[in-house]
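In: Take a look and give me a structure for this.
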Amino acid sequence: MKVTISKQCMGDRNCNDLCPEVFKYDEDKLVSTIQIDPIPEHLKALVRQAAAECGADAITIEE
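Out: Below you'll find the model as predicted:
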């Protein structure tokens, strides 16, 4: 699984709160970034949940 965050990110930090092992908040740019790639198996469900709950639809998942 590969995850990307588009420029549509609103910086609401929901993904960071849900899965801090994968998503990191960039204080300078005020958006979330991806910390690890590819996503480990044990975190995939949380990443899918973060993508589903993203209000800006900024998280894209490639299986």
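In: from here on, contacts and neighbour counts on C-alpha atoms
Out: OK.
In: For residue 37, give me its contacts.
Out: 2-3 (Cα atoms under 8 Å, 6 or more residues apart in numbering).
In: what helix or strand does it sit in?
Out: Under DSSP states H and E, no helix or strand contains residue 37.
In: In the chain, where's the longest helix?
Out: Criterion DSSP state H: the longest helix present in the chain is helix 44-53.
In: Show me how far it is from its chain's centre.
Out: Distance of helix 44-53 from its chain centroid, counting by Cα atoms, centre = their mean, to the nearest Å, is 8 Å.
In: Pull out the buried residues from that helix.
Out: For helix 44-53, the neighbour count (16 or more other Cα atoms under 10 Å) marks 44, 46-47, 50-51 as buried.
In: of those residues, closest to residue 4?
Out: Set against residue 4, the nearest of these by Cα to Cα is residue 51 (9.9 Å).
In: this one as well, want them side by side:
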Amino acid sequence: MYAEVDKDTCIGCGACPDICPEVFKMEDDGLAAAYKNPVPSEFEDSAKEAADGCPVDAIHIDTD
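Out: As a prediction, this is how the structure comes out:
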């Protein structure tokens, strides 16, 4: 599973690293990034929760 943050959509709210800091972090530009790909299997559920919790749907999860 892979996670990606669309920087053009991200508003920098910080929800994703709050939910899943093992996969997402805030970068110097104030926007989120997925820094752990592929997502380790033990964090897949929390990465999906972070994607579901994104208020602007900036996180895309690829399960292939």
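In: could you dump the buried residues of helix 44-53 of structure 1 to TSV with distance to residue 18 of structure 1?
Out: As requested, these are arranged in TSV below (distance: Cα to Cα, whole Å):
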residue	distance to residue 18 of structure 1
44	12
46	7
47	8
50	7
51	10
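In: And those, which is closest to residue 15 of structure 1?
Out: Nearest to residue 15 of structure 1 among the buried residues of helix 44-53 of structure 1, with distances taken as Cα to Cα, is residue 50, at 5.1 Å.
In: Not counting its neighbours along the chain, what's nearest the corresponding residue of structure 2 for the closest one?
Out: Counting by TM-score structural alignment, residue 50 of structure 1 corresponds to residue 50 in structure 2. In space, and not counting its chain neighbours, residue 50 of structure 2 is closest to residue 16: 4.7 Å by Cα to Cα, 6 or more residues apart in numbering.
In: How many residues are close by the one you found?
Out: 29 (other Cα atoms under 10 Å).
In: how close does it sit to residue 22 of structure 2?
Out: 10 Å (Cα to Cα, to the nearest Å).
In: residues touching residue 39 of structure 1, list them.
Out: Residue 39 of structure 1 sits next to 1-3, 22 when contact means Cα under 8 Å, 6+ apart.
In: switch to 6 Å and redo it
Out: Counting by Cα atoms under 6 Å, 6 or more residues apart in numbering, residue 39 of structure 1 touches residue 1.
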